[in-house]
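>>> Predicted model and sequence below, questions to follow.
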Amino acid sequence: MEPGRVYIDSGYRMYYDEGTKLTDGIPAGLESVLPEIWKQYPPEHPMITDFFAVIVFALWLVNFFGNGLVIVVFLVTKSLRTPTNMFIVNLAFSDLCMMTFMGPSVTVNAFISDHWIYGALFCQLYGFFGALFGTVSLLTMVVIGYDRYNVIVKGLSGTRITGCKAFFILLFIWIYVLAGSLPPLFGWGGFALDGLLITCSYDYYTYDWNKLSYCFYAFITHYLLPLILVLYYYGCIVKAVVQHERALKAQAKKMNVSSLRSGGNEDGQSAEMRICKVAITNVSLWFLAWTPYAVVFMFPLFGKLHWVTPLVSQLPIFFAKTASCFNPVVFALSHPKYREALSELCPCLGIREESAKGGDNKNPTPTIATTTA
């Protein structure tokens, strides 16, 4: 066998010479983005890379179709072109850009070679755009949480979001995230190859204060603070909804009726409780998708770089990308007007949503109609 080569027999068992490393065969031009840590590990089974490539391609298809529908439906449906729904379109746009930029390139890379084929510069750009679009999505989720909190919890005393305010909020998000994502391209921090050598992200793989200090900054500003804000907003929403439900039931009991809602029944479950469930779902998916990466991201800062193996570094990154596919599903399940518009534009999807009739459509419940977006 040739030194440094990996072989697979008919039973898909992997063989390689003693001393063969994961980084064998890496072009010299990638040394600037190749962490030393990967040079100590043996090769990973090539089918692991192929498996991830197929998963990423499938995620991209779901992302492209789902977020594309969200953008089209919200933009072509006049009743959905509201200031606060601009946040929904922005979230779908950033999610779509992230996976469209990353998904096909990773899939092609994985099936052509076992290492990065696009050069060091594109590795840095890949990491930069991943950080940019991913963080924009996270902060947009925070703004959506604030909008729902503003309407449900604050009610009439809340700040009204106009088209101009929504535009400047989104402009601020993009400028803020752009300013926070550029430093690794100019000397503070860095981007490097991840464990399977087919993706690039923040370089947290080296005990270097320049890089780790930026990682700490990114952890605080791009994950921890957004998480705290999201938990606060949705926590207040859940609390307000639960208290509202209790007040309605108590009043109904005093009046000796089964329900104060239209028709005298609960109609399965109240719109408020549906909002509550959607809020919990949003936070849970957000937390589950991004927390594994954030935890692994912090290992070196606590002196545990040896815990970061190629798969340990790669799995959370791929898992975090699934967050870009969750949002269209959540919107389709929680937004009646979106489902209604989607059923008209794409009847082949089999979605059935009846339009609101009569005067009730003109005066929907304030805490529900605005916030289910």
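Done, it's in.

>>> going forward, measure contacts and count neighbours with C-alpha atoms only.
Fine.

>>> need the contact list for the closest residue to Ala294 other than its chain neighbours.
Nearest residue to Ala294 in three dimensions, chain neighbours excluded: Phe219, at 6.9 Å (Cα to Cα, 6 or more residues apart in numbering). Residues counted as contacts of Phe219 (Cα atoms under 8 Å, 6 or more residues apart in numbering) are 294, 297-298.

>>> dropping in the other structure now:
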Amino acid sequence: MAHEDIPQPEMNFSTEGNQVGKVLMPRIGYTILAIIMAIFCTASLVLNISVIMVTIKYRQLRHPINYSLVNLAIADLGVTLLGSLLTVETNAVGYFNLGRVGCVIEGFAVAFFGIAALCTIAVIAVDRVFVVCKPMGTLTFTPRQALAGIAVSWIWSLIWNTPPLFGWGSYQLEGVQTSCAPDWYSTDPVNMSYIISFFSFCFAIPFLTILVSYGYLLWTLRQVAKLGVAEGGTTSKAEVQVSRMVLVMVMAFLICWLPYAAFAMMVVANPGMYIDPVIATVPMYLTKTSTVYNPIIYIFMNKQFQECIIPFLCCGRNPWAIDKSLPETTNTSSSNSRKGQVSPA
């Protein structure tokens, strides 16, 4: 029974490109997908809940620059609870068994929380430009500004994910028919206009914001490094660290989101083209794995969160502590001094 093929049951919300009753993937394939998603769900729950809990526990983390990191964890939790966990269940049974209402709920939830997380990543990039590069001079980054950026990410996501609920676009089964998303397949002009708008405003704009922000950040650090060398100092180490961090962030963004966006645009640009459902499923699941990559990259590369979350996860111990031999007074003073600092990471 482990290798038994499962024919897709007939559903009245199939998209144009779906062939009702056709076996899309062997039973073992669905089982593997369920196991993979269960692993990622578990990791996402542990990491993102830990981020929220340590922020509540440690006062020094409640700095405006960290608000967006916590918001990212909340958005990722939404994707995990209302999207990835449901995908584990539907893959476990081998087909989408939640009905039309379940499809709309899952499709909307994943898109809503996913785009909110994507916009939050763009907000984080802008936040770091303001904190590190100070384009507005000595203007202080305030809680109001941080909360405004968070509000924009949620409102922007809500604006572009509610139209399918009212007829402009729709949420339909995708890939191997065990999850739902905006309908990329329909050739209806109204639906295609929504997909193009969705791609432009929910992927292209955040992506360009990230590129411009981190490009400006790296350029500023380069200028500071040149000035430091001219004055006999050196900032090359800090520049290399931040450059590496920025490269990881942009690469992770591209790996998680670019395949999905490219797939959607290919389908829209060539409505008659056929893409194997198994191949089409890969980019869809890559976006869901971002709920694990996000806390690792954006939070574990933040020294403030590192010093709090690692002991939290390791029962009070930090096996990666830099120097455990420092006197207690030195540790205390350095800890106090860090409370007022915000690293660009």
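Received it, and whenever you're ready, just let me know what you need. Just so you know, these numbers come straight off a predicted model, no measurement behind them.

>>> Fetch the TM-score of the aligned pair.
Once superposed, chain against chain, the TM-score is 0.88 (TM-score structural alignment, normalised by the length of the second structure); 337 aligned residues with a Cα RMSD of 2.7 Å.

>>> hang on, the earlier thing: may I ask which of the contacts of Phe219 of the first structure has the most neighbours?
Comparing those on neighbour count, Phe297 comes out first with 24 neighbours (neighbours: other Cα atoms under 10 Å).

>>> quick revisit: the residue nearest to Ala294 of the first structure matches what in the second structure?
With TM-score structural alignment as the criterion, Phe219 of the first structure lines up with Phe199 in the second structure.

>>> And for Ala92 of the first structure?
By TM-score structural alignment, Ala92 of the first structure lines up with Ala73.

>>> Tell me which helix or strand its match sits in.
Using DSSP states H and E, the element containing Ala73 of the second structure is helix 64-79.

>>> The helix or strand just after that helix vs helix 64-79, what angle?
Note on helix 64-79 of the second structure: by DSSP H and E, the next helix or strand toward the C-terminus is helix 85-93. For helix 85-93 of the second structure against helix 64-79, the angle by axes from the mean of the first three to the mean of the last three Cα atoms, to 10 degrees is 30 degrees.

>>> can you give me how far helix 85-93 of the second structure is from the chain middle?
Centroid displacement of helix 85-93 of the second structure relative to its chain, using Cα atoms, centre = their mean, to the nearest Å, is 21 Å.

>>> Ok, stretch 115-131 of the second structure next?
Remark: stretch 115-131 of the second structure is offset 11 Å from the chain centroid, using Cα atoms, centre = their mean.

>>> who touches it?
65, 68-69, 71-72, 75-76, 135-136, 141, 146, 149-150, 153-154, 156-157, 202-203, 206-207, 209-210, 213-214, 216-217, 344.

>>> Quick one, which of these are buried?
65, 68-69, 71-72, 75-76, 141, 146, 149-150, 153-154, 156-157, 202-203, 206-207, 209-210, 213-214, 217, 344 (16 or more other Cα atoms under 10 Å).

>>> from these, which ones fall inside helices?
65, 68-69, 71-72, 75-76, 146, 149-150, 153-154, 156-157, 206-207, 209-210, 213-214, 217 (DSSP state H).

>>> Against Thr140 of the first structure, how distant is whatever residue of the first structure lines up with Ala151 of the second structure?
Superposed on the first structure with TM-score structural alignment, Ala151 of the second structure falls opposite Leu171. To Thr140 of the first structure, Leu171 of the first structure is 11 Å away according to Cα to Cα, to the nearest Å.

>>> what about the longest helix in the second structure?
Max-length helix for the second structure by DSSP H is helix 236-269.

>>> This completes my enquiry, with thanks.
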